[in-house]
Structure formats: structure tokens, C-alpha cells
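Colleague: Got a predicted structure plus its sequence, pasted below:
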Amino acid sequence: MNSSRRLVAIHPSAPAKPALGAPCNGCGLCCLAEPCPLGMLASRSRQGACRALEWQAEAARYRCGLLRAPAAHLLGLKAKAPHAVDALLRPLARRWIAAGIGCDADIEAQPAKAPEA
């Protein structure tokens, strides 16, 4: 098997990955493949899916939890109510994850092959 290929589990209702540079549509593929630098802090790992990635069933898309509740993901604070520190961390999170810049995931998604019987 080619070492540059990896298998990531993605929600079946997630939208298809947009073209490189196109606006983010919440496909989640980038964060499922590996965490961004800020996601590495939240995940406490350099590999695998970002722990801050959240599935939004009502919108059928993924969203970065570091934008919704940065204190919960970075500092381990309870996410039941917004924290004052969220207002300070959210703008930094937007910048560090390059929110609004467009898709920067230079990866190709292919459906997994069904196992042979």
C-alpha cells in the first residue's frame, strides 16, 4: 500500500471536500487527517484526527470546536456556558486556524473500497 495514503473515518452525511482555495464547507477532511498547530495543542497530539473537531448534525457539517468553545478545548474548562476567556481566545483561534481563508487541504478524498467477501 502506498505510504502517502491514509484512511480516515468521516461522517457519511459530510459534504464533499471543496476545491483547494474554495470556501470551507465543513467537510472536516483536513482536521480528520491531522490537527492544525492549534489543534495539536487541543488534541495533545501531532497525528490523527483533531479532538476539537465537532460534528453538527443539524447542519450536516463539521465545525472547529476551537471557534465555538476554545476554553473548553484548550484549557479543559466545562463547556456548559461561555467563559470570559472564550472572548479572548476566539479571535486568536480564528487567526491560527486561518478561518475564512479557504480550503488549504491539499489532499484528495476517495471512498473506501468495500471489503471483499
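Modeller: Good, I have the coordinates.

Colleague: Only C-alpha atoms from now on, for both contacts and neighbour counts.
Modeller: Will do.

Colleague: Are there helices or strands packed against the lengthiest helix in the chain, and which ones?
Modeller: When the chain is parsed with DSSP state H, its longest helix is helix 84-96. On a contact count with 3 or more CA pairs under 8 Å, 6 or more residues apart in numbering; DSSP states H and E, helix 84-96 meets helix 37-43, helix 65-68, helix 70-75.

Colleague: Would you mark the buried spots in that helix?
Modeller: D86, L89, R90, L92, A93 (16 or more other CA atoms under 10 Å).

Colleague: Let's have the helices and strands packed on helix 84-96 in CSV, adding mean neighbour count and distance to W55.
Modeller: Output for the helices and strands packed on helix 84-96, formatted as CSV (neighbours: other CA atoms under 10 Å; distance: least, CA to CA, whole Å):
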stretch, mean neighbour count, distance to W55
helix 37-43, 19, 15
helix 65-68, 21, 9
helix 70-75, 20, 15
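
Colleague: Check it against this one:
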Amino acid sequence: MHAFDVLGDPVRRRILELLVDGERTSGAITDVIRAEFALSQPAVSQHLRVLREHGFSSARAEGTRRYYTVESAPLLEVDAWLSPFRRFWDQRLDALETELARGRRAAGRHHSPLAQKGSGSTRMTDREE
């Protein structure tokens, strides 16, 4: 199974999202997935097994509990595959960042006492500020 086949399933993606913040027990994962996707415990176990078998997660046993954690290697492969496509969204994200910064600067000028017009005072230009 290819990495995108594994990640193509919303349940498996959600499990990985849960594991991003750290190790979780299979019971804790199952509780969330059952509540969000209305799946049976065996179905959740199947998704956990797919993630484990394809290297996206690992499990360690401690007594009767299994603790799952995310593994980065397959995600790094996905990241590498996506690399040539980043140019399509990096420019747009950079443009958005620029516009947000302009908006913050403009909002700051509107709230600044120097920016407000008063009787007999002149407004400073952007270069003077």
C-alpha cells in the first residue's frame, strides 16, 4: 500500500492527528474514533494495524495496554514527494502574509495618537513614522 493510500482514509488521518501531540493508548484512540466515526472497536483496531504495518505508527505494550505513537519516516517521504508542488502554494501564502502584515500596520496607524487628525496637527506619512 502506498503512503497516500494509507493517508487517503479519513479515519487513519484522524488517528495520526491524535498522535501528533504524543503517545496515546489504543483505548483512548478507539474512544475518540468511535465517537467521531461511529466505528466498532475491531474496525478501529484494523486502522491502527494498517498504520503500524506501513510504518506510520508504532506500538509498545505496557501490561495490558498498547501505547501508540506517530513515526516520522513515512511522513518525511510524503513531504519529499510534495516538495516540487510547494511552489504552487508558497507564493500564495507569502502574498497572504504580506497582506496580513499590511493590515496590521494599517490598523496600528488608525489607533495611534499620531495618526489621528487633530485641530492644527498634520498627519504623519508612512515614511515619517
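Modeller: Cool, got the structure. Everything numeric in this text was worked out from a predicted model, so none of it was measured.

Colleague: And the TM-score between them?
Modeller: Once superposed, chain against chain, the TM-score is 0.22 (TM-score structural alignment, normalised by the length of the first structure); 51 aligned residues with a CA RMSD of 5.2 Å.

Colleague: what comes into contact with the helix or strand E54 of the first structure falls within?
Modeller: Following DSSP states H and E, one finds E54 of the first structure within strand 53-56. Strand 53-56 of the first structure is contacted from outside by G28, C31, L32, R61, Y62, R63, C64, G65, using CA atoms under 8 Å, 6 or more residues apart in numbering.

Colleague: What residues of that strand count as buried?
Modeller: Buried-residue list, strand 53-56 of the first structure, by 16+ other CA under 10 Å: L53, E54, W55.

Colleague: will you turn the residues you listed into JSON lines that also has distance to L75 of the first structure?
Modeller: Formatted as JSON lines, those follow (distance: CA to CA, whole Å):
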{"residue": "L53", "distance to L75 of the first structure": "16"}
{"residue": "E54", "distance to L75 of the first structure": "17"}
{"residue": "W55", "distance to L75 of the first structure": "21"}
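
Colleague: Measure how buried F4 of the second structure is and give me the count.
Modeller: 9 (other CA atoms under 10 Å).

Colleague: now do the one 3 residues further on
Modeller: With neighbours defined by other CA under 10 Å, the count for L7 of the second structure comes to 17.
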